[in-house]
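Peer 1: Provided below for reference: sequence and predicted model.
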Amino acid sequence: MTYQTIDLQTDARGVATLTLARPEKRNAISAQMIADLTDAATVLAADTAVRVVVLAALGDSFCAGGDLGWMRDQMVADGPTRAAEARKLAMMLAALNNLPKPLIGRVQGQAYGGGIGLMAVCDVVVGVEGARFGLTETRLGLIPATIGPYVIARMGAACARRVFASSRVFDAAQAVGLNLISQLVPADGLDAAIEVEVLSYLSCAPGAVVEAKALIRHLSPAPDAAQIEVSIAALVTRWESAECAEGLAAFFAKTRPSWVQ
């Protein structure tokens, strides 16, 4: 299947590589990417030949977060349209989070906002030394809303409190301490480390892996439908706020919003 913003390839072993393919936009999450990732997650879940999925990205950045043009469109949209777009984003994350196959994050560069959300829905994340990360939404008058349930589930509330609201940028070593990255490697060791993770799953019974992952979802305090609805409503409320209007306007005008000290 051909996609506009991602690439999906599966090798003879049943290892699928799902690649964010907007390097010129630092792989920012657009409306089309949301649709493409949602469809790909559905395809991968149903494909019995797929045993492991690697989430990768082209270029220097893993994912810069939400596409600012897409967010700007929400500022002029009506209420039902905003809610529908927020729901599409939330359902894309849920589809990846609930993928029955192991999902390994191959993080070769920086990730912000929604990129952190994509890392949080992976089962294992291998990242490179020197990469930078941040939940930078509050600088724009936004909040990490629809990614919130997954980020908090991954980090734990105590770690999330350190970076969730401050827009503080942190390095790869700190990302390990925040439970966001499972293993940190030099850039030239990334593919070898990913292969080690892949082989560990390929040595296991495929059905047992699927059922083990399902058991984790049932036994852990994973994001539920009510939390997802709260996150959707929170995002729509922020999109409708005066702070969001000011923050995005200031970003595009390359000026400072009034709250910057």
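Peer 2: On my side now, so go ahead.
Peer 1: can we go C-alpha only for contacts and neighbour counts from here?
Peer 2: OK.
Peer 1: could you pull out the helices for the stretch 101-250 of the chain?
Peer 2: For the stretch 101-250 of the chain, applying DSSP state H, counting those that start in this stretch gives helices covering 114-120, 148-155, 157-163, 172-177, 190-202, 206-219, 225-239, 242-253.
Peer 1: please work out which residues outside the fifth one touch it.
Peer 2: The reference is to helix 190-202. Val15, Arg51, Val52, Pro102, Ile104, Arg106, Gln108, Val126, Gly127, Val128, Val185, Val209 (CA atoms under 8 Å, 6 or more residues apart in numbering).
Peer 1: this is the other structure I want to compare:
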Amino acid sequence: MSVTLTITKTKVAILELSRPEKHNAFDDAVIAELIKCIEHANSLDIRALVLKTDGKHFSAGADLGWMKSMAGNNFDENVADSKQLAKLMSVLANCPHPTLCLVQGAAFGGALGLIACCDIAVATENAKFCLSEVKLGLIPAVISPYVIKAIGERQARRYFLTAEVFTANTALDLGLIHEISDDLVHSQAQFIELLLNNGPSAVRSAKTLINEVAGNPIDETLIHHTAQRIAQIRVSPEGQEGLSAFFDKRAPNWQHAAKQ
């Protein structure tokens, strides 16, 4: 199996694509496996989801052999196929748990969609990125909502059209990744520790809050909604525990649970 999902003792799900002989490119079978694993992880009582791949490169995007076979299908068959990739992006982007993506080597085409769908992305200094679709006479259609949200329309106008390869430093400047690391294992441990220090329900609610607030005007409706949200979490068991722990100068119960 090229996709594995492992749950650690600290309730962290590790989702790994291992297809190094194909540069971790994905076809219909891999997409189906990823969807199945992410949907399962989304249903679990976990604290975070880590997306990583095995081998020299993060992912070459769509498998060329699979793309060649799809070129012989009709329009309706191509729509159905593309909807599966869209579903993959959606289930990852809407994961209720915090998501961390670790990127090494090349990340091309659809791989940038996976990166953009995650909450936090870290890449090695030698990582290379490319929205390569137009080189093949195609467009990055399915991943576009997530990539444009990550890097903005202005930058998308350049990189969607030129299909130029860009560095990790440029990806950092664009907002596609959050950090450059020379040790992804250490970065994974560092970010997981940060996440596990925080209230599990608060982290999930913060993710929901971002989706509710982003892009909306700051009007009376939004102000009322955000006031309700903070009030709800203040009176929740986790909110009460967090405030009590702070004033009692002790660690909250979720930190103890994470260390067990």
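Peer 2: Structure's in. What do you need? This structure is a prediction, so every number in the text was calculated from the model and none was measured.
Peer 1: hmm, back to that, most packed of the helices of the stretch 101-250 of structure 1?
Peer 2: helix 114-120 (a mean of 26; mean count of other CA atoms under 10 Å).
Peer 1: before we move on, back to that, which of the contacts of helix 190-202 of structure 1 has the most neighbours?
Peer 2: With neighbours taken as other CA atoms under 10 Å, the top of these is Gly127, carrying 31 neighbours.
Peer 1: helix, strand or coil for Leu222 of structure 2?
Peer 2: helix (DSSP: H, G, I helix; E, B strand; the rest coil).
Peer 1: so it makes contact with Gly215?
Peer 2: No. With contact defined as CA atoms under 8 Å, Leu222 of structure 2 does not count as touching Gly215 (11.1 Å).
Peer 1: on that earlier part again, of the helices of the stretch 101-250 of structure 1, which is nearest Arg139 of structure 1?
Peer 2: Smallest distance to Arg139 of structure 1 across these (CA to CA): 7.1 Å, for helix 242-253.
Peer 1: residue range for the closest one in structure 2?
Peer 2: Helix 242-253 of structure 1 lines up with nothing in structure 2 when matched by TM-score structural alignment.
Peer 1: other SSEs contacting that helix?
Peer 2: Helix 242-253 of structure 1 is packed against no helix or strand, with contacts defined by 3 or more CA pairs under 8 Å, 6 or more residues apart in numbering; DSSP states H and E.
Peer 1: and if we set it to 10 Å?
Peer 2: The helices and strands touching helix 242-253 of structure 1, judged by 3 or more CA pairs under 10 Å, 6 or more residues apart in numbering; DSSP states H and E, are helix 68-76, helix 225-239.
Peer 1: make TSV out of the contacts of helix 190-202 of structure 1 and add distance to Ala35 of structure 1.
Peer 2: Below are those laid out as TSV (distance: CA to CA, whole Å):
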residue	distance to Ala35 of structure 1
Val15	22
Arg51	23
Val52	21
Pro102	21
Ile104	21
Arg106	21
Gln108	23
Val126	25
Gly127	26
Val128	28
Val185	31
Val209	27
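Peer 1: out of those, who's nearest Asp67 of structure 1?
Peer 2: Checking those against Asp67 of structure 1 by CA to CA gives Gln108 as the nearest, at 19.4 Å.
Peer 1: give me the neighbour count for the equivalent of Gly65 of structure 2 over in structure 1.
Peer 2: Structural correspondence for Gly65 of structure 2 with respect to structure 1 (TM-score structural alignment): Gly69. Neighbour count for Gly69 of structure 1, taken as other CA under 10 Å: 14.
Peer 1: so who does the nearest residue to Gly69 of structure 1 once chain neighbours are set aside touch?
Peer 2: Closest residue to Gly69 of structure 1 apart from its sequence neighbours, by CA to CA, 6 or more residues apart in numbering: Ser30 at 8.0 Å. Taking CA atoms under 10 Å, 6 or more residues apart in numbering, we find Ser30 of structure 1 in contact with Thr5, Arg22, Asp36, Gly65, Gly66, Asp67, Leu68, Gly69, Trp70, Met71, Leu89.
Peer 1: and the gap between Ser30 of structure 1 and Gln9 of structure 1?
Peer 2: Going from Ser30 of structure 1 to Gln9 of structure 1 by CA to CA, to the nearest Å gives 21 Å.
Peer 1: where do the strands sit along structure 2?
Peer 2: 3-7, 12-17, 48-53, 99-103, 106-108, 120-124, 128-130, 166-167, 179-181 (DSSP state E).
Peer 1: can you put the ones you listed in CSV and add distance to Asp173 of structure 2?
Peer 2: Output for the strands of structure 2, formatted as CSV (distance: least, CA to CA, whole Å):
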stretch, distance to Asp173 of structure 2
strand 3-7, 31
strand 12-17, 27
strand 48-53, 22
strand 99-103, 16
strand 106-108, 16
strand 120-124, 13
strand 128-130, 13
strand 166-167, 10
strand 179-181, 10
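Peer 1: to Ala258 of structure 2, which of these lies closest?
Peer 2: Relative to Ala258 of structure 2, the nearest member of the strands of structure 2 by CA to CA is strand 12-17, separated by 9.9 Å.
Peer 1: against structure 1, where does the closest one fall?
Peer 2: Using TM-score structural alignment, strand 12-17 of structure 2 lines up with residues 15-20 of structure 1.
Peer 1: mean shift of that stretch relative to structure 2?
Peer 2: After superposition onto structure 2, the mean distance of stretch 15-20 of structure 1 to its aligned counterpart is 0.8 Å, using mean CA distance after the TM-score superposition for structure 1.
Peer 1: could you list the buried residues of that stretch?
Peer 2: Neighbour counts using 16 or more other CA atoms under 10 Å place Val15, Ala16, Thr17, Leu18, Thr19, Leu20 of stretch 15-20 of structure 1 among the buried residues.
Peer 1: without its sequence neighbours, what residue ends up closest to the third one?
Peer 2: If the residues on either side of it in the chain are set aside, Thr17 of structure 1 comes closest to Val54, at 4.7 Å by CA to CA, 6+ apart.
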